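K.L.:
got a predicted model here, sequence first, then my questions.
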Amino acid sequence: MIDAADLERLKALEGTVPDTDALLPLTSIPEIIAYVVTSCRADGADEGDIAELLVRAADLSPDAVRRAERVLRPLGYAQVSDRLRKIAGRRQHSLAPLES
């Protein structure tokens, strides 16, 4: 599980990332999530944690997270989809709070 410190560390990296067009071909939220998760698989990272960090750092709405979950599940991203469904739930305005 991720915590607030993980999220803050990720947000702090935002200014250190070089400006590049490498991800320009990715045009949707599900594509970006799938790319990042697939890239992190080689490192043995927890897919659910990576996806949750990404959507929280991007400050996505619960609706956007649910839409991404519906695209990713049929593509075989079960662990990612389970986490996205858990944090979006039926919430309207914000994702579920970080677990302590």
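P.N.:
Yep, that arrived.

K.L.:
all contacts plus neighbour counts: C-alpha atoms, from now on.
P.N.:
OK.

K.L.:
what about the strands in this structure?
P.N.:
Using DSSP state E, no strands are found in the chain.

K.L.:
what about the helices in it?
P.N.:
Secondary structure of the chain, counting by DSSP state H: helices at 4-13, 29-41, 47-57, 62-72, 78-88.

K.L.:
let's bring in a second model and compare:
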Amino acid sequence: MAIDAGDLETLKALEATVPETDTLWPLTSIPQVLAYLATWARAEGIAEDEVIELTARAADLGPAAARHAGAILGRLGYAKVADRLREIAGRRKHDLRPLA
């Protein structure tokens, strides 16, 4: 399953319905949040690379931040996630690769 614009819009619409809480306050960096989500996706049997791409796009993560997070997550054993982050960041400077 590939990420498409509809998936992104659905996530953004759901975000407005979720109350703000501080339960994830110990997660202080983008790589930490993405690692948490990847671990959750693995445990749920969901494609972790797709969860991370959807999250990165919904958060308007820039290419430099995506490459940085990918480098860290790759060293932590999240190879699929790191590959996906590198793929969507590419050599771009301002925005992630457009959705197909």
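P.N.:
Nice, I can see it. Quick caveat, the model's predicted, so the values are computed rather than measured.

K.L.:
follow-up on the earlier one: switch the helices of the first structure over to a markdown table; also include mean neighbour count and distance to Pro97 of the first structure.
P.N.:
Output for those, formatted as a markdown table (neighbours: other CA atoms under 10 Å; distance: least, CA to CA, whole Å):
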| stretch | mean neighbour count | distance to Pro97 of the first structure |
| --- | --- | --- |
| helix 4-13 | 12 | 10 |
| helix 29-41 | 16 | 20 |
| helix 47-57 | 20 | 10 |
| helix 62-72 | 19 | 12 |
| helix 78-88 | 19 | 8 |
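
K.L.:
out of the ones you listed, nearest to Asp19 of the first structure?
P.N.:
Closest of the helices of the first structure to Asp19 of the first structure is helix 4-13, at 12.7 Å (criterion: CA to CA).

K.L.:
quick one: the residue nearest to Ala100 of the second structure when sequence neighbours are not counted and Thr39 of the second structure, what's the gap?
P.N.:
Using CA to CA, 6 or more residues apart in numbering and skipping the chain neighbours, the partner closest in space to Ala100 of the second structure is Asp4 (6.9 Å). Look at Asp4 of the second structure and Thr39 of the second structure: by CA to CA, to the nearest Å, they are 22 Å apart.

K.L.:
with Leu24 of the second structure instead?
P.N.:
From Leu24 of the second structure to Thr39 of the second structure the distance is 14 Å (CA to CA).

K.L.:
which one, of the helices of the first structure, ends up nearest to Leu98 of the first structure?
P.N.:
Of all these, helix 4-13 comes closest under CA to CA, at 6.9 Å.
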